[in-house]
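>>> can't give you the sequence, but here's the structure:
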């Protein structure tokens, strides 16, 4: 179904975005969107709307996955609008949509028929492959065409199905099949070949593995005897080796036992030594060192205690002074501030005197004879001042406003003076409306010149193509083209099939005749070779000789024995040159001679007889084949005559069926060209007629408004453009004149209204100003001013009173500051008296000296106090160290006593010697334990068993017996080696003829090879069958689609290359049809000689041709292109746009791009009427 509107309700970056594809007259839509504008999401939306939103959709980055919605309005095959909406989810996700409100329609059910129309009966992958093409797929298709070297079947099939790699798939099937089986005898790596070879080898080995039973029994007895002798020698040798190992074991443990006895005796000598731990020595040494350190610490602590007591006695501390230290410090800290305050008091006295003098002068200058307090009382308060300043400000403001109003009134009076009468330049409204309507009608026709040029260009182009098509068809005119009556496809196919069947049968019989002729020549040669070796007697010649002999005997019998014949008749049957007995004897001898020769050389005789029979049969078969071929040729001539007669009746050229099919396809294209030319001529005539009507209407309108139309000799289109331009200029000037007149009238009315308003404002402002001046008269008396003083004098007097008030305030502040400073000095002196009383001292006379002495005494007392605290802490630490040292001394003494107790009452001085003896005792025990471990490792027997076995044996006896065992072992090993060789020879001889094992192995290998053979046959057959089916499908598709598809693709390819390639043709190369391109000069090149860009254009042309041929028999589906022109320059892009515009005449085409200049190229190439532009970035 055709897509009319795409509703991106909630999908990707879009919300309620609509793409309207129903606007415009063309089916070619260019959808432009800059980067990150959502072009990829819009592409996916078109497919998801038809086939469903995937479970893992990449377009849920703005809207939640469960809220994704896509809608669309489609045009079904009956031309009715159908609204559908798709949601993301499971089950049924497609529902109806109201095409007017674009809301979900719950009453509309989507049935299976509508879904089939929506999807075209395709799966998602099939739709994307056939109707979706992006830049990557386009480049891949061009690369496949180049790699396929123009194979016709692959190129057409891949372009039709939207797939790629058919040739590679065929090669892969061949390669996989050859891995299983290869017809070359040397290809042994194939599975079936290798299995066959192994099967033959193992069958031969199996047959050779047969032998006689008697021989096998003799060899078996010899092998058993040799094996028994070898086993006896092996057992004897094992006995000697066990004995030798026992002797070696005894020789090894004998010194260990002696060392064991020595260590046990030494250990017994230390029985009285107490068992002390290995750490006892370290514990004793650590305790002694700790005891010594404790004694030293004790002495040092006692010395530190004595030093601290002496230092404490020498410290001088005043407790009373320290108790009142805070009061003393406050007094000391305030002395410096009191000094500063006394100095500042003197400064404040000077300032007070200065301010009082200045105040007297100011009061005398403002109001002579008036008391200062009275003048200060006249200073207005804050509220009075605000009111006064408000009156002054209003008076000033109203005065300025009144001046402005008066100036504006004078200006308006001057502007409203009567002006000179202006002429009325506005035309009559009816005439202007008529001209405007004619102008809009002319403009609605668009750029008529460009449209006419485009139509003329397309007419020239189509006329050229039509002329070329008629020339290729061999027709002189369009009438001849229309008079021709094409045959049905079934008639052509039937005629082709009949002729093909005859040709196939003729070829078959011709091949058989040639084969029979070659065999006949071979049989004749063989007959001559057999005859060249000597006389050849066959059963036939022997039969003839015997028949002659019987015939002569019968004649003699009838003449001489039965007496039924005469001698004259008898003589007629014999040789006249010989006597009768001799002639009969010769016949008898000849028959006997031939019988002897036949018995002697039966093989050659049989061969000669066989040759004769086969020669006779072959000659008969050749005659039959000649008759059949003559009949077929006669039938073929009859069919060809009937075919020519049918073509003549239909007005068709004399062509064979296959060529006629291609001719009729070109005829159909030529008819389409004729229809397009006729339609373009009608469009051109209609365009010129509309232009002529618009020219007349505009000329009449211009004359009606008093404007003379420009004289021109150009055609209607050019004249219409000039008149539209002139009418637009007149309309602009008329609009400007009308606007100017309306502006003048509006300005005058506005000025009159404003003059009246200004008059009222002048009166209101004068009244307001008088009211404020009256309010200012009461302030003149209060501020000691004359009644006629100006407002500025009031402002100055207020400033003078403000200065007087500030000076009075400064005088009060200075007096208050002085009192504060004096209070601080008096308070500090009071504190000094109180401190002296606390310390029990006399009242100080000089505060600074008293404070300095207190500071020094307090500092000394505090320093000694801190030193006393430090000495007390040190004394406490010394006492603690003394206590700890005494405790450590007691602990370590107890530890040493415990060690002595552990050593069985030994003294401290005896402990080192006992510890050394205990260490030696431990070493002896360790050595004895290690020796016992070595004995256990050297022998599994117990110590008692080893001593019992060594009883009465010494080292020389052990060595002698072991040497004798070794000598006997050497002798037995030599005999064993000889017995092993004998046994091995007997065993090998038995293995050579041992039929059972070899035969079984060979049989097993045969079965394995046969299994591999059988398992590989079925996959190989499937691969060969698949390749044959694919190749047959390619061949059939090529035969069916070659003519129409190549013809349609030729037109598109010529458009895309700008005429550089005239057409596509087929050629035979290496017994296979290939696709070639014919340049404008007639040169034909293969696809492999094209550039990559041209190959891409060819692939696109084949795709468009395949889809065009698909239209009549399948539902219409839109072709969606994604940036397919990204690598094309402007010239190539223009040509491709023309081809797409032609294809869009029968189907909907949507080209997505992020290159804005393609829109300009399309407008300049195919015109705005041929395509519709859409912008994704617009909201």
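Nice, thanks for sending it over. In this text, all values refer to a predicted model and were calculated from it rather than measured experimentally.

>>> use CA for all of it now, contacts and neighbours both
Will do.

>>> so how far is residue 831 from the closest residue to residue 317 other than its chain neighbours?
Among residues not flanking residue 317 along the chain, residue 861 sits closest, at 4.8 Å (Cα to Cα, 6 or more residues apart in numbering). Distance, residue 861 to residue 831, by Cα to Cα, to the nearest Å: 21 Å.

>>> wait, what's in contact with residue 673?
Neighbour list for residue 673: 462, 465, 466 [criterion: Cα atoms under 8 Å, 6 or more residues apart in numbering].

>>> if we can go back for a sec, quickly find the element holding the residue nearest to residue 317.
Assessed by DSSP states H and E, residue 861 sits inside helix 847-902.

>>> so which elements touch that helix?
helix 280-313, helix 319-323, helix 325-366 (3 or more Cα pairs under 8 Å, 6 or more residues apart in numbering; DSSP states H and E).

>>> included below, for side-by-side comparison, is a second structure:
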């Protein structure tokens, strides 16, 4: 697929603009536009056309978002074309040429299944992605798989992606970490599980406390029942006492209701309506009186106005003469001035005619009037004669100048020496310059060699435990890295085990001190019986009881073996019974101390056993460390080094490896420097040989820069001499041809001049002049003739204006006289202008009076209408008041306020009665209201208040007892909770499960990250295996081309980590690491890989346009030419669109790209 046209109809800064690409083949299209010309918008337009304009776009700064449009004509791989338009929207955004929606599949078939992301990364490259790709190759150490995969996928920041995956994994979990989220969560979970296991089981005292708790709870429930019964009795008495005043008030309201029962119940707004009706009646009566006065006044004013109807009938005629009066007055004032101007123009005409033809007067001047063709003929003939004269003079002068220049050039050519042949010398200079600035390169190579030498020595000086040169260090028989890693792991294991043992021993010692302190605290408050003493007391009590029961029930005398009399037996049993109960009570009272002492004794026994075990383990670990130290020292004996710990020696090996790498770099720098020196000597020898052959030998110690300068000066001199001779010979040939041409031109000019003179004589004949004037004199006579007839025409115009003034004033005077005779005879004695002005004043006054009469008549009609409406409103208000009297059952309106007062009193009484009934209902509860009211009436209030006070006091005492029991129960509950570890154990187990649940999200994320890393790494390695040979072969050739032969190519090698890496090659077998390349060279390496991967893709897939965004801004001219040539070769297989801000790149493209492949375009508006 390729673009034929890109129509930027409304997008970014563009409006109805287009880019038209080549229709023949693919080609390299260089699109130029200066800064701020819209290059970025055009780049985005290409991608957004194919895949849609994003929801948020930065290209709507001129056109509204809904109006954005991009169009194109594309050609498929089968040659078929497709016209499409892309609009901004969420659906149906792809349109055909007619603006109708079309299926996205029609466009997708041309894209061959390539997604937007693939198109932007694989088929597009910018200076930013080029630089990122070069830096990524450096950061990966030239990793072959990563470099090939990044180039093949177009992902310039692949190393950033891999590092980000690893960093996020390390932030979640590391095998030896502690502060990572999953490591910390695992530690917290283990601590919670151990805490749940360590919680002690409740002692036997717990059951006794539980029985006491249940007994006190039962007592509390019984007291609560008594409080509830007392509360009910207090509540009823309180309701009876509280309802008594309300019931008495209700009885008073019933008596009041009987007095106002016959008063009429008027509406709530009755008083407002009555006041409104009376107010309206008063207002309308006052309005009626005022309107009657207005009618009388307006009638008088209308009768007093004077309006002559005759003047109004002739208003148009009067108005006409009044408006034209000022014009006629002005015309009479202008008439003397116009007569003077007429005489002046006739005098001027007479003077002009005397200068032209003194034999004619003004009456005969018409013979001099020329028509337009005659005037144009005279001017044309005069101009032709002037040009012919000038042309003849110029041709004769040119003929003389050309002949003189030809003679001078022939003389100079004869005096110029011949130029030597410097072709071989120029070729030698070109070969020398093709190597670049060898002096600078040698200086840089020398500086790099010295730097590398200094770096190697610095590393040797910094390397501890050993002294010697780099060669001895290289030959040193150091242990294998695997052995060091194994030893480091063993040392770390021993250190971890030792730290763990020390931590455990310290923890147990601190715990033993705490348990010993607990035991001392439990024993400090006096002797406390333990369970063994309680068991012994109860055993003696039970044994004595068995003797009592045998003596009582079986009549046995076995007790006499121990006791002399039954009384002694009974006394002993009674004493032992009280001793057992006292021991149990004492243990109950000191339950916390008992539990603390027993727990401390048990823990001390356990801690002592664990300390003994850990001490034995520590001794075994110390013996194992001694064996490890001996083996580790023996491993380094061949090197003669007393080693540090394995971690330190691994760092020592790293420093040694770094020194060896710098030594390799030093050797590479030396080879580079020697190669540049050989090239310099070869170039000097070649230039010296050529200069000697041209009789310009060089000194034996001449430097290359001076040799090239002298050789270039010689070449320039020879080329200047040769070019000068060529230029002079070409100039002589040109001058000879010009001399022949000048001679022919002079002859033609003479012939044309004679013809123009004859035409001029014929053209001026109508003027009747005595002699043939020069063209300038004839043109002046034509101007005088023009001025003559202008003056005559102006005089005639003034005469016509005077006649018009006289005629119009006569008609105006006749009309004014007729009007004054009919309308105002007293004005006939005035001048017509003054009479017309007076008639106009009278007409305006009459019109004003007529308008005033009409206005007063309208006001009179409005006043009469309002008076009728007022009479109607008065009648309506009186009828309303009569209806309200009937409603209130009174005869006159004056009695209405009294009726309103009686109605309000009845309404308030009934409302208060209803409120009292509702209040009584709030006290009755479930009782019958009537029975409740009777009970209230029958109850003695003093006796009820006394009973209420007694019951309240009794309830308060019961609540105090309940509060005391609550405190005792709370204390028992606290002691029970302290002895019951099951709740805390359950809490710890629950918290441990919560920790596990909280870890699930991080575990899932860690699994996904590790899976993503594994998949990406596997895919990178698969891509390397499948595409290494074809892509690397092409990239090597491209890399050599792009670096102008500074590198021979690329090679896959094995790096320090036994991983495949990418290296550049020079001189066949010299290998250059990526780290030793310059930034620009790494950019060219990445570009080579990208172009090789794209070419490999095109071997098996249909082509798509390759879009390049100013990637050459940091390339010099030579490497820019080479890159453009490579893009031109790619353009034979797919369309390449190269956007740039730089005109220099356009010039280089014309030089580097074949004309059949290059098409230059400018952004619209440039």
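In hand now; what should we look at? Quick caveat: nothing in here was measured; it's all calculated off a predicted structure.

>>> give me the TM-score for these two chains.
The TM-score (TM-score structural alignment, normalised by the length of the second structure) is 0.57; 815 aligned residues with a Cα RMSD of 6.4 Å.

>>> on that earlier part again, just send the helices and strands packed on helix 847-902 of the first structure back as TSV, with mean neighbour count too.
As requested, those are exported to TSV (neighbours: other Cα atoms under 10 Å):
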stretch	mean neighbour count
helix 280-313	15
helix 319-323	14
helix 325-366	15
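
>>> tabulate the ones you listed (CSV), appending distance to residue 779 of the first structure.
Below are these laid out as CSV (distance: least, Cα to Cα, whole Å):
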stretch, distance to residue 779 of the first structure
helix 280-313, 87
helix 319-323, 69
helix 325-366, 15
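
>>> between the ones you listed, which one is nearest to residue 1078 of the first structure?
Smallest distance to residue 1078 of the first structure across these (Cα to Cα): 110.9 Å, for helix 280-313.

>>> after superposing, tell me the mean distance of the closest one to the second structure.
Following the fit onto the second structure, the mean deviation recorded for helix 280-313 of the first structure is 2.5 Å by mean Cα distance after the TM-score superposition for the first structure.

>>> what is that helix packed up against?
Helices and strands touching helix 280-313 of the first structure, by 3+ Cα pairs under 8 Å, 6+ apart, are helix 847-902, helix 911-938.

>>> just put the ones you listed in JSON lines and tack on mean neighbour count and distance to residue 728 of the first structure.
JSON lines is the format used below for these (neighbours: other Cα atoms under 10 Å; distance: least, Cα to Cα, whole Å):
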{"stretch": "helix 847-902", "mean neighbour count": "16", "distance to residue 728 of the first structure": "107"}
{"stretch": "helix 911-938", "mean neighbour count": "16", "distance to residue 728 of the first structure": "125"}
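
>>> closest to residue 972 of the first structure out of those helices?
Comparing those under Cα to Cα, the one sitting nearest is helix 911-938, at 27.2 Å.

>>> which helices and strands does the closest one pack with?
helix 213-269, helix 280-313.

>>> wait, which of the ones you listed is closest to residue 476 of the first structure?
With Cα to Cα as the yardstick, what comes closest out of those is helix 213-269 (99.4 Å).

>>> among the helices and strands packed on helix 847-902 of the first structure, which is nearest residue 803 of the first structure?
With Cα to Cα as the measure, helix 325-366 is the member of these nearest residue 803 of the first structure (9.2 Å).

>>> average offset of the closest one relative to the second structure?
Relative to the second structure, helix 325-366 of the first structure is 2.7 Å off (mean Cα distance after the TM-score superposition for the first structure).

>>> packing partners of the next helix or strand after that helix?
Next along the chain after helix 325-366 of the first structure, taking DSSP H and E as the criterion, comes helix 372-378. With contacts taken as 3+ Cα pairs under 8 Å, 6+ apart, helix 372-378 of the first structure sits against helix 325-366, helix 791-839.

>>> tabulate the contacts of residue 673 of the first structure (CSV), appending neighbour count and secondary structure.
Output for the contacts of residue 673 of the first structure, formatted as CSV (neighbours: other Cα atoms under 10 Å; DSSP: H, G, I helix; E, B strand; the rest coil):
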residue, neighbour count, secondary structure
462, 19, helix
465, 16, helix
466, 22, helix
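
>>> now the residues you listed in JSON lines, with distance to residue 335 of the first structure?
Formatted as JSON lines, these follow (distance: Cα to Cα, whole Å):
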{"residue": "462", "distance to residue 335 of the first structure": "120"}
{"residue": "465", "distance to residue 335 of the first structure": "122"}
{"residue": "466", "distance to residue 335 of the first structure": "125"}
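
>>> distance of residue 1143 of the second structure from residue 718 of the second structure?
33 Å.

>>> looking at the two now, which is surrounded by more residues?
Using other Cα atoms under 10 Å as the criterion, residue 1143 of the second structure and residue 718 rank with residue 718 on top: 17 against 12.

>>> run through the residues that contact that one.
Residue 718 of the second structure neighbours (Cα under 8 Å, 6+ apart): 419, 420, 421, 422.

>>> what's it aligned with over in the first structure?
Alignment note (TM-score structural alignment): residue 718 of the second structure maps to residue 734 of the first structure.

>>> any idea how far that match is from residue 1158 of the first structure?
For residue 734 of the first structure relative to residue 1158 of the first structure (Cα to Cα), the value is 39 Å.

>>> dump the residue contacts of residue 937 of the first structure.
Per Cα under 8 Å, 6+ apart, neighbours of residue 937 of the first structure: none.
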